[in-house]
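**Q** need coordinates for the following:
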Amino acid sequence: MSWQYKLTSFAGAALAATLMSGTFLGAASAEEVVLKMAVPDWPPTRIMKDMFDKQYKAPSGNTVKLDIDFIPWPDYYTRLNASLTSGEQKYNMAVSDSQWLGAFVEGGYYKKLNEFIDADPGLKAAMDDMHPAPLNAYSTYPHKTPNYYGFPQFPDVLVSFARKDILCNEEEQKNFQAKFNKKLPCTPEELDDMDWEMFENIGQFFQRKKGENLAGKPADDDFYGIAYQAGKGYDFSSMQINGFIWQEGGNVWDETQAPKGQAEGVVNSPEAVKALDHYLRLIQYMPPVAKTGTMDIFKSDELFREGKVAINIDWIGLGEASLDPKTSKVSDKIAFGLMPGTRGADGKIIRWSNIGGQPFVLMTWNTDTQTKEALDFVKWWLSKPVQTEYASKGGQSAIKSVYSDPAYVTFRPWNRAWAGSLDWQKDVWHVPQFFELLTQQQDQFDLAITGKQDAKTTLDNIAKFQQNLLSEAGLIQ
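**A** Here you go, the predicted structure:
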């Protein structure tokens, strides 16, 4: 054997050992990659960051850091929009509300993802295993087309948060039966069968002043039966009212019907007016703050946690605080059920609702390395083990194989209402004009909520505005 061959063999063995050990050449080629992400500040994103910091290892061998801006929900759209439109290119990723997809895709900020999904069996499998309602809401633009711009970060639905100690009280049960000739719902299963008529009855029944009898003892503050979102800010009233409209057989302007779908005659249809009237009628049984137009999702959640409301309709994303004795006076007194709906002629409940939750999006200016690392992070996030752990910590999953596992309902008490809600979820407006549509609609709904305008006038004004705006944009002909 020649010395040349021996030296070559030795060099080859040394190289193999170096690559296998991950030292020397591996260390020299590794990079530190920072992914700057904008997110709303609430439990679903805090849990995600904690899981990433403790667990994530990039398949590339790079050191990947997730640098997150936690932004309060009321300011989130304004601040993200300002960043994107300024050209500063600050963020590589964001957790985006679904309604922003059209505006920010057309603005050139959100990256189209189809080529990456098609090239990656792991990502494709995750998308194929996703419930169609969140897939369409969080990923597609134009809406319900196979053009993907987002991956679910946190899917969300509205559910009932209920005070079981109040509702199950024998005296309250007896008195409610005597007044309405109905059983007061108490168990999670009974809450699942609650329609809006029952919800209204509960609102009428549980209006108690401080000191009046409540479940066998004097109420320590004014107490109310019901609460739901009725706030002027962002989309708070719209997200509840849309459900009422769909359940009554009405509709909002449907972008999938453009350019033939109309706003006038649809948005202000008799069914839609009836639905808004119904929504407004219930406000009289809520805490007085509801009539001021400031009953957003956080206020109704706060009132429930303070022990001032029997049943609150709110997003699962806010649920963690209600179970924590540090932030909730009723942490050990809660039952959860499906959101109420409209009972049809066949006796079954119609449960259409506006989906909550948000997708991850990637920015168009990312480097190839940033894009690859962001996609690897998303693939990790959407994997069954990680999604299962996220759900066990209070998150939710849109992945069928995760939420259909029998263990899923044991993670949190509201999870029993999750799968049953998904088939009823719809979304609203992914078009670039969404913010003008939303702002005008929220202003009009506020006039109705605060008693300054009736339901028909409100919806007539909204329909006229939408017809004009969308016609000018070429989305209505």
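**Q** hey, let's count contacts and neighbours off CA atoms from now on
**A** Will do.
**Q** can you give me the first-to-last residue distance of stretch 115-130?
**A** Counting by C-alpha to C-alpha, to the nearest Å, you get 18 Å between the two ends of stretch 115-130.
**Q** quick one: what helix or strand has the residue most central in space within the chain in it?
**A** Nearest to the geometric centre of the chain sits residue 357, at 2.0 Å (C-alpha atoms, centre = their mean). Assigned by DSSP states H and E, residue 357 belongs to strand 356-362.
**Q** give me the residues contacting the very next helix or strand once past that strand.
**A** Note on strand 356-362: by DSSP H and E, the next helix or strand toward the C-terminus is helix 368-381. Helix 368-381 has contacts (C-alpha atoms under 8 Å, 6 or more residues apart in numbering) with 33-35, 56, 58-60, 64, 92-93, 122-123, 126, 151, 362, 386-387.
**Q** which of the residues you listed fall in strands?
**A** Assignment to strands by DSSP state E places the following of the contacts of helix 368-381 there: 33, 34, 35, 64, 93, 151, 362.
**Q** show me the contacts for the closest residue to residue 401 other than its chain neighbours.
**A** Spatially, and ignoring its direct neighbours in sequence, residue 401 is nearest to residue 129 (6.9 Å; C-alpha to C-alpha, 6 or more residues apart in numbering). Shown in contact with residue 129 (C-alpha under 8 Å, 6+ apart): 399, 400, 401.
**Q** the residue lying closest to residue 126 once chain neighbours are set aside: how many residues sit nearby?
**A** Spatial nearest neighbour of residue 126, chain neighbours left out: residue 382 (6.4 Å); criterion: C-alpha to C-alpha, 6+ apart. Using other C-alpha atoms under 10 Å, residue 382 has 26 neighbouring residues.
**Q** same deal with the one 5 residues further on?
**A** Other residues within reach of residue 387 by the criterion other C-alpha under 10 Å amount to 22.
**Q** you'd agree it is up against residue 397?
**A** Yes. Here residue 387 lies in contact with residue 397, judged by C-alpha atoms under 8 Å, at a distance of 6.1 Å.
**Q** now name the helix or strand holding residue 70.
**A** strand 63-71.
**Q** here's the other one to compare against:
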Amino acid sequence: MTVMTKMKGFAAAASLAATLLAGGASTASAEEVVLTMAVPDWPPTRIMKKFFDEQYKPKSGNTVKLEVDFIPWPDFYTRVNASLTSGEQKYNFIVSDSQWLGAFVEGGYFRKINDLLEADPEFMKTFKSIHPNPLNAYATYPHKTENYYGFPQFPDVLVNFARSDVLCHEEEQKNFQAKYGKKLPCTGEELDAMTWDDFRNVGEFFMRKKGDMLAGQPAEDDFYGIAYQAGKGYDFSSMQINGLIWQMGGNIWDETQAPTGQAEGVVNSPEAVKALEKYLDMIQFMPPLAKTGTMDIFKTAELFQEGKVAMNINWIGLGEAALDPKTSKVADKLVFGQMPGTLGPDGQMVRWSNIGGQPFVLTTWTTDAQIKEAVEFVKWWLSPEIQHQFAANGGQSAIKEVYEDPKYVTYRPWNRAWAPQLDWQKDVWHVPQFFELLTQQQDQFDLAITGKQDAKTTLDNIAKFQQNLLTEAGLIQ
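**A** Down below sits the predicted model:
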């Protein structure tokens, strides 16, 4: 072979290599895709980010980064709302509260996901395996339709956190029986059987001053029997009060009945007034902070973890800190049960409660590449393996095959109360006017909680406001 022939051969080979690099190799090359997410700052989202960083490997081969803004709960809605309405298009991915759906769908910010589900039958199958109550709350707008906007990130319910060392103490048991003619609830099963009247009795019974005898020892500080949400901020008091209203035969304004469903005569019905009166009556047996309107979910958790309360109704999402000796003086003294219920006319327990938890949502400006990676991440997140891991680290799953697995109840002591509560979950409104409804209602509840207004006046004011607002919006005729 001549030198010239060799040179032509090298040139041809070099040309072919260049073609491959510019063509086939470039189409197969990995890209960097950044997903920017707004989330509330609490354990379920911290766990999610940790799992992503330590375990997630995109099937695409791309480098996928999840940049997360952790926002404190009291500021969460206002911060996200400000971002979305400013037009800055900062977030592709948001862990949204369920009641935001209507406002942000109608505003053009949240992307409908039906097409993404329909394009992936296996993913649709997983999606439809979610319990219908969380699915409706986290995904649908209008509520309970098949217009889907959210993938569940963390489902949540209210449960009863309790001090077994105090409740099971022999002397306390004896004295409670003598005073109320009933056994002081001590085990998880006994907590499950509690009515609100039983809960009130526990509150009254355990009102102890510093130095009084408590479980065989002088109390180190003032001690209280019960605690639950009674906070003016965000939705704190509404989340507790709604459950009592539903349990006692009342209702909130029902968006699924629009435009014929009314607010006046419903929101302030005699049943609803009686439920609010019961809620307010129990505050006297809670730490004094409750009467200031600042008893939010974090403060109730803090007081319980400091050992100042026998029973606390709170979200599972805040449970991890109660089990951690670094943050809880009562970490080794806990028992959990379902939130108290109300006995119906037939003698059966009625357990309605306002659902907690949040969905993932995609924003409408998210690119195709980002959507593809976001969906793959959600599919991974909702896979049984990861859902089991999430539950084992303090999260929850609403996917039936996961929470019905016998090992699910072994992950955390509150998991025994999880599945039985799912059938009893309802949600507050999802309509675009939700924040106006919520803010006025929280203000009114605060007046009642702080002793400035009675229950009937409070609900009359709420009903009148809602009737006017929703009539102007065309949601009531």
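**Q** show me what contacts the residue nearest to residue 328 of the second structure when sequence neighbours are not counted?
**A** For residue 328 of the second structure, ignoring the flanking residues on the chain, the nearest one in space by C-alpha to C-alpha, 6+ apart is residue 305 at 4.5 Å. By C-alpha under 8 Å, 6+ apart, residue 305 of the second structure lies in contact with 321, 322, 327, 328, 329, 330, 331.
**Q** ok, so of those, who is nearest residue 70 of the second structure?
**A** Among the contacts of residue 305 of the second structure, residue 321 lies closest to residue 70 of the second structure (C-alpha to C-alpha), at 17.8 Å.
**Q** okay, now the equivalent of that closest one over in the first structure: neighbour count?
**A** Matched across to the first structure, residue 321 of the second structure falls on residue 321, judged by TM-score structural alignment. Applying other C-alpha under 10 Å, we find 16 residues neighbouring residue 321 of the first structure.
**Q** any idea how many residues pack against the residue in the first structure that residue 124 of the second structure lines up against?
**A** Matched to the first structure by TM-score structural alignment, residue 124 of the second structure sits across from residue 124. For residue 124 of the first structure, the count of nearby residues is 15 (other C-alpha under 10 Å).
**Q** wait, residue 124 of the first structure touches residue 118, no?
**A** Yes. Between residue 124 of the first structure and residue 118 there is a contact under C-alpha under 8 Å: 6.4 Å.
**Q** shouldn't residue 275 of the second structure be in contact with residue 251?
**A** No. Look at residue 275 of the second structure against residue 251 with C-alpha under 8 Å: they stay out of range, at 10.3 Å.
**Q** picking up where we left off before, in TSV, list the contacts of residue 129 of the first structure along with secondary structure, neighbour count and distance to residue 375 of the first structure.
**A** TSV is the format used below for the contacts of residue 129 of the first structure (DSSP: H, G, I helix; E, B strand; the rest coil; neighbours: other C-alpha atoms under 10 Å; distance: C-alpha to C-alpha, whole Å):
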residue	secondary structure	neighbour count	distance to residue 375 of the first structure
399	strand	24	17
400	helix	16	21
401	helix	15	21
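**Q** and for the aligned partner of residue 371 of the first structure in the second structure, the neighbour number?
**A** Counting by TM-score structural alignment, residue 371 of the first structure lines up with residue 371 in the second structure. Number of residues near residue 371 of the second structure (other C-alpha under 10 Å) recorded here: 20.
**Q** and the one 10 residues further on, by the same measure?
**A** By other C-alpha under 10 Å, 21 other residues sit near residue 381 of the second structure.
**Q** ok so, going back, now render the contacts of residue 129 of the first structure as a markdown table, adding distance to residue 101 of the first structure.
**A** Formatted as a markdown table, these follow (distance: C-alpha to C-alpha, whole Å):
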| residue | distance to residue 101 of the first structure |
| --- | --- |
| 399 | 21 |
| 400 | 24 |
| 401 | 27 |
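**Q** closest one of these to residue 445 of the first structure?
**A** Distance to residue 445 of the first structure across the contacts of residue 129 of the first structure (C-alpha to C-alpha) is lowest for residue 399, with 34.7 Å.
**Q** which residue in the second structure aligns with that closest one?
**A** Using TM-score structural alignment, residue 399 of the first structure pairs with residue 399 in the second structure.
**Q** what's the closest non-adjacent residue to its match?
**A** Per C-alpha to C-alpha, 6+ apart, closest to residue 399 of the second structure is residue 130, 4.4 Å.
**Q** who touches the one you found in this structure?
**A** So residue 130 of the second structure contacts 398, 399, 400 (C-alpha under 8 Å, 6+ apart).
**Q** what distance separates the strand or helix carrying residue 237 of the first structure from the centre of its chain?
**A** Assigned by DSSP H and E, residue 237 of the first structure falls within helix 236-247. Here the centre of helix 236-247 of the first structure is set off from its chain's centre by 14 Å, with C-alpha atoms, centre = their mean, to the nearest Å.
**Q** start from the N-terminal end of the stretch 201-350 of the second structure and give the strands.
**A** 213-214, 217-218, 224-227, 230-231, 294-295, 309-315, 334-338, 342-343, 349-350 (DSSP state E, counting those that start in this stretch).
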